[in-house]
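Enquirer: My questions are about this predicted structure, shown below with the sequence.
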Amino acid sequence: MTSQLPSPIGASQASCPSDDLSRIFEMRFTSTPRGARLARQLAANRLDAWGVPYGTGPHEEIALVLGELTANAVRHGHAPSRDFRLLLHVSAPAGTVRVEVTDTRTERTPPEPDMLCAPGSEDTGGRGLLLVAALATRWGWHLRPGGSGKTVWAECVFATPT
């Protein structure tokens, strides 16, 4: 008799019909620096498997955007005993990657995209969303419907491999 083990750490993956090369990766992570690091590593691996290879400009840019959003969820969205959720959606035909990170804190929201301003030269933080804005095609945030928290998202366009 054999038994089948569940997928690791509650990962879910859905893919659309075979004629649409969209891919979805969704997982919850502990709201800790270790959780943010694991989210970045697993998503980077998934991007590579889905045709955005390691070592390419698009992969590095998307991984940086994803890393900033997960780090912000830990730093600004942390609530004790609450996880953050990562959703990665790759649409190969459109050449678009959408990264969504949802945390459980409503009272700490990012500025609107058109209201970002550079921190002072002596400030040690405050540059993450500027990096996201520079690398992503577009980004934004919204309150989580039906519960506490918010989702910060970013979309990056990449050239589909030929």
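Expert: All right, it came through fine.
Enquirer: Please make it C-alpha for all contacts and neighbour counts, starting now.
Expert: Noted.
Enquirer: any chance you could map the helices in the chain?
Expert: Using DSSP state H, the helices of the chain run over 33-49, 57-77, 128-135.
Enquirer: Which other helices and strands does the last one contact?
Expert: Under the contact definition 3 or more C-alpha pairs under 8 Å, 6 or more residues apart in numbering; DSSP states H and E, helix 128-135 sits against helix 57-77.
Enquirer: wait, what's in contact with the residue lying closest to Arg37 once chain neighbours are set aside?
Expert: Leaving aside its chain neighbours, Arg37 sits nearest to Gly67 (7.5 Å; criterion: C-alpha to C-alpha, 6 or more residues apart in numbering). With contact taken as C-alpha atoms under 8 Å, 6 or more residues apart in numbering, Gly67 is in contact with 36-37, 40.
Enquirer: okay, pairing it with this:
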Amino acid sequence: MNTEITLAGAEFVQRFTATRRGVRLARRLAVHQLDEWGVPYGSELSDDVAVIVAELAANAVVHGYVPGRDFELRLTAGAGGLRIEVSDARGERRPEPRPQVAGSESGHGLHLVEALAAKWGVAERVVGKTVWAECRAGGSAP
């Protein structure tokens, strides 16, 4: 199955309300945009991006929430893969993967991002922060 992104350099940017509905919509629009760029629904890259967008967007809503402020999703297509960025308005709360606690129902999101992305990190902005992840077209992890 071909998962080559056909529009290297193409970019998708959208703001969403900082709600659970915004998270769901961000995930759905991300995989739709990938399909438009030549990455079919259900491919490994599409599925990985869906999980990463959902986790980063959920973190933006839960941990980066500022009343009245949205979060932003940016997808940038490259020749070898995709860069995912989720920005929120709260810069003082920087994400870090925490050790998993047995029986815990939360705190696993960044471990999923770490497992699926080739690399990820956090960048400061004038207002807030951007959490980013990069996925390779031929497979997520190196």
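Expert: Received it, and whenever you're ready, just let me know what you need. Note that this is a predicted model, so its numbers are computed, not measured.
Enquirer: sorry, back to before: what does the residue nearest to Arg37 of the first structure correspond to in the second structure?
Expert: Superposed on the second structure with TM-score structural alignment, Gly67 of the first structure falls opposite Ala54.
Enquirer: Could you do Arg34 of the first structure as well?
Expert: In the second structure, the residue matched to Arg34 of the first structure (TM-score structural alignment) is Arg21.
Enquirer: do Leu131 of the first structure as well
Expert: Checking TM-score structural alignment: Leu131 of the first structure goes with Leu112.
Enquirer: To what extent is its match buried, counted in neighbours?
Expert: 15 (other C-alpha atoms under 10 Å).
Enquirer: Run a quick check on it versus Ile52, I expect a contact.
Expert: Yes: if you go by C-alpha atoms under 8 Å, Leu112 of the second structure and Ile52 touch, sitting 7.4 Å apart.
Enquirer: Quick check on the contacts of Gly67 of the first structure: which are buried?
Expert: 36, 40 (16 or more other C-alpha atoms under 10 Å).
Enquirer: Of the helices of the first structure, flag the one that's most buried.
Expert: helix 57-77 (a mean of 21; mean count of other C-alpha atoms under 10 Å).
Enquirer: by how many degrees do that helix and helix 128-135 diverge?
Expert: 150 degrees (axes from the mean of the first three to the mean of the last three C-alpha atoms, to 10 degrees).
Enquirer: quick one, helix 57-77 of the first structure and helix 33-49 angle?
Expert: With the same axes, to 10 degrees defining the directions, helix 57-77 of the first structure sits at 160 degrees from helix 33-49.
Enquirer: Helix 57-77 of the first structure vs the second structure, average distance?
Expert: Helix 57-77 of the first structure, aligned to the second structure and superposed, deviates on average by 0.8 Å (mean C-alpha distance after the TM-score superposition for the first structure).
Enquirer: right, and Asp48 of the second structure touches Ala118 too?
Expert: No: with contact defined as C-alpha under 8 Å, Asp48 of the second structure does not count as touching Ala118 (10.9 Å).
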